[in-house]
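> Pasted the sequence and its predicted model underneath.
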Amino acid sequence: MNAIIEKINRALSEASAQAAAAGDAAAVEQIRIDYLGRNGLFPALSKEMGSVAPEERKETGRAFNEGRNKIQAMIDEATARLAAAPETAADAIDLSLPGRRWSCGHKHPVTIVADECANLFRRMGFIVSEGPEIEDIFHNFDALNTPMDHPSRDPQDTFYFDDGRILRTQTSPVQIRTMESHEPPVRIVAPGRVFRRDTPDATHGMNFHQIEGLYIDRNVSMADLKSVLRTFATEMYGPKVKIRLRPHFFPFTEPSVEYDFSCIMCGGKGCPVCKNSGWIEIAGAGMVDPNVLKNVGYDPEIWSGYAFGLGIERLAMLRYRIPDLRYLYENDVRFLEQF
């Protein structure tokens, strides 16, 4: 009998004793590793087969295969034996114990406010629409009537990729994509994340969130826009909040307005938050510029509409009296647990 067959017979005897004594799955697994694993006995013996004399190779090969199969059978039997073993007292379930509450997380304040805004506008008849965060120049600037020399196109203000695409600077491209794929009337809000090259401070960041609205139909007027904005303000912050619209300029709306709330912190009396003006700037809005309608194939002689954009972080800061925008993104558990 050659040395390999002797090693196989010795291994079968040892493995049989180990399998019979195995009391848990870890012990069974160790048997497999010792004999059949990558660095185990049988893979090592297979490398020695080349040194066996030609006249002994047939017998040695048969012993090798039979031994490996027997080891595997021992492992399978031990595994089945453990699975069928009666449950011990330590493993039994005590049905008299009270249930345990799952420790669930909760939404981030920005997500809470974004969801509230979306639900509020849904109640006013708007549909939530989404679009890609990586945009092309046409949808982010050209279709929105943004001049070629506008500062927002500058790489100092916008994140550009090597292929010419950008990280969207606003959610307005969603409005363009929706109008391209839908015939009017259109009534949507587009919440989402936007990106701008900006120095982070108490009220600015490079990554923030907006929710923009668009309504296109026949005979839409500024009065319709003001009604929606007033409803939004009172629903979000209560009936005492006032709004005002100030003339402004945006490339994609004409006429354009800034949308202000009376200061929630001081009730409009004047405080450091509102710079003693009694008002806080919330959003930009206005009537959709006819050139934007033409860019998506709408006839401005038939259709008109309004658009508005709200900064969700700023709404969250007002809702929760947060003095610094950066608190929202520092992931301080002590801060987040307050919500």
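Structure's in. What do you need? Keep in mind the model is a prediction, meaning the values are calculated, not measured. Numbering: from 1, shown residues only.
> only C-alpha atoms for contact and neighbour calcs from this point on.
OK.
> Do a quick rundown of the helices in the stretch 201-339 of the chain.
With helices called from DSSP state H, counting those that start in this stretch, the stretch 201-339 of the chain shows them at 222-237, 290-295, 312-320, 333-336.
> For residue 273, find the nearest of the ones you listed.
Among the helices of the stretch 201-339 of the chain, helix 312-320 comes nearest to residue 273, with 9.8 Å by CA to CA.
> Could you name the helices and strands sitting against the closest one?
Secondary-structure packing of helix 312-320 (3 or more CA pairs under 8 Å, 6 or more residues apart in numbering; DSSP states H and E): helix 109-123, strand 207-217.
> Included below, for side-by-side comparison, is a second structure:
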Amino acid sequence: MEALQEQISSYEQEIKAFQPADAAELEAYRIKFLGTKGIVKQIFGEMKNVPVEQKKEAGQVLNAFKQLAESQYEAFKHLTENSQKKGPSIDETLPGTKLPMGTRHPLRVVENEIVSIFEKLGFSVATGPEIEDDWHNFTSLNMPEHHPARDMQDTFYVAQNPDWVLRTHTSSVQARIMEQGNLPVRVICPGRVYRNETISARAHCFFHQCEGLYIDKNVSFADLKQTLYYFVTEMFGPDTKVRFRPSYFPFTEPSAEMDISCTVCGGKGCNLCKHTGWVEILGCGMVHPNMLRNFGIDPEVYTGFAFGMGVERITQVKYQVNDLRLYSQNDVRFLRQFQSS
């Protein structure tokens, strides 16, 4: 019994002095003391040589030894696991990880450029609500109830209420500016609009417009043309050609659509211009006298012009983006192409 106690005492000192440097040393400790052929198993095997009257005392000593070996292992196992979770040490004096630079959305890039060009001509920016009433979105713009022009715009109605809609164009902002009665008016109206259309590469249920309005005494169609010539030159370059085609809009008379020479093929013909050499970019015209009267403006004294363009369309022509869905899919592979914009 005394020899057994001396042996156990020697192992206890070794266990208490043990300080593993890593998980590998701790595993070696486990195998040495607690393994199937470890020291604890071997010492318990010595019980057969202990006299019967000393077995109770010897059992208590052996159990205490086993508990010491197991408790040391569990304690160091816990410390080792925590150190592994912390990961490698960090040198705080080193420079931090550089974060990737974000980019502006291509539609915002183009919209800002459009606004900047017209601000040089004295236009100020005007905004309005995206949920509009029927008067500002339709009736005041020379589209009374049952007017066929309303069928040109598939409308989202709010809670099936015919008096409230998601605006179908930013012309509603022009209406709100005109009803203030502060003349002359020279504004550019950028914003998001909504139409109930099937989403495809060429159409979407929401898109963006920039519309302009200029009302003053002696404003002519020549003023409109010169303003838009300047815009095209600034946006697409001085070699871009322009042409006007007669068109119809209920809030302008006369009305026109404006085309520019294709920016891809230079007028020779390609998929963008459908092999015509021309790309339509906006609609325009002189403000209809009925629209002026709706806001108490005398058409015998004041005249004006208006124009409207889709930001997606201008972006398509400028950057050759042929799928409208790309603008709202948040695909970083697409957005990163505009990192330097």
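In hand now; what should we look at? Keep in mind that what you see is a predicted model, and the values were worked out from it rather than measured.
> now the helices of the stretch 201-339 of structure 1 as a markdown table including distance to residue 253 of structure 1?
Below are the helices of the stretch 201-339 of structure 1 laid out as a markdown table (distance: least, CA to CA, whole Å):
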| stretch | distance to residue 253 of structure 1 |
| --- | --- |
| helix 222-237 | 11 |
| helix 290-295 | 8 |
| helix 312-320 | 21 |
| helix 333-336 | 37 |
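> Please tabulate those helices in TSV, including the columns mean neighbour count.
Listed next are those as TSV, based on neighbours: other CA atoms under 10 Å:
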stretch	mean neighbour count
helix 222-237	15
helix 290-295	19
helix 312-320	20
helix 333-336	11
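> Looking at the ones you listed, which is nearest to residue 168 of structure 1?
Proximity to residue 168 of structure 1 (CA to CA) singles out helix 312-320 among the helices of the stretch 201-339 of structure 1, at 16.0 Å.
> Out of the helices of the stretch 201-339 of structure 1, the one nearest residue 110 of structure 1 is which?
Each of the helices of the stretch 201-339 of structure 1 has some distance to residue 110 of structure 1 by CA to CA; the shortest is helix 312-320, at 6.1 Å.
> how much does the closest one stray from structure 2?
Compared with structure 2 after the fit, helix 312-320 of structure 1 shows a mean deviation of 0.8 Å (mean CA distance after the TM-score superposition for structure 1).
> So which of the helices of the stretch 201-339 of structure 1 is nearest residue 91 of structure 1?
Evaluated with CA to CA, the helices of the stretch 201-339 of structure 1 place helix 333-336 nearest to residue 91 of structure 1, the distance being 36.4 Å.
> contacting residues around the closest one?
Taking contacts as CA atoms under 8 Å, 6 or more residues apart in numbering, the residues outside helix 333-336 of structure 1 that touch it are 108-109, 327.
> Could you say which of those is surrounded by the most neighbours?
Greatest neighbour count in the contacts of helix 333-336 of structure 1, by other CA atoms under 10 Å, goes to residue 109: 19 neighbours.
> surely that residue meets residue 318?
No: look at residue 109 of structure 1 against residue 318 with CA atoms under 8 Å: they stay out of range, at 11.3 Å.
> against structure 2, where does the strand or helix carrying residue 27 of structure 1 fall?
Assessed by DSSP states H and E, residue 27 of structure 1 sits inside helix 25-35. Using TM-score structural alignment, helix 25-35 of structure 1 corresponds to no residues of structure 2.
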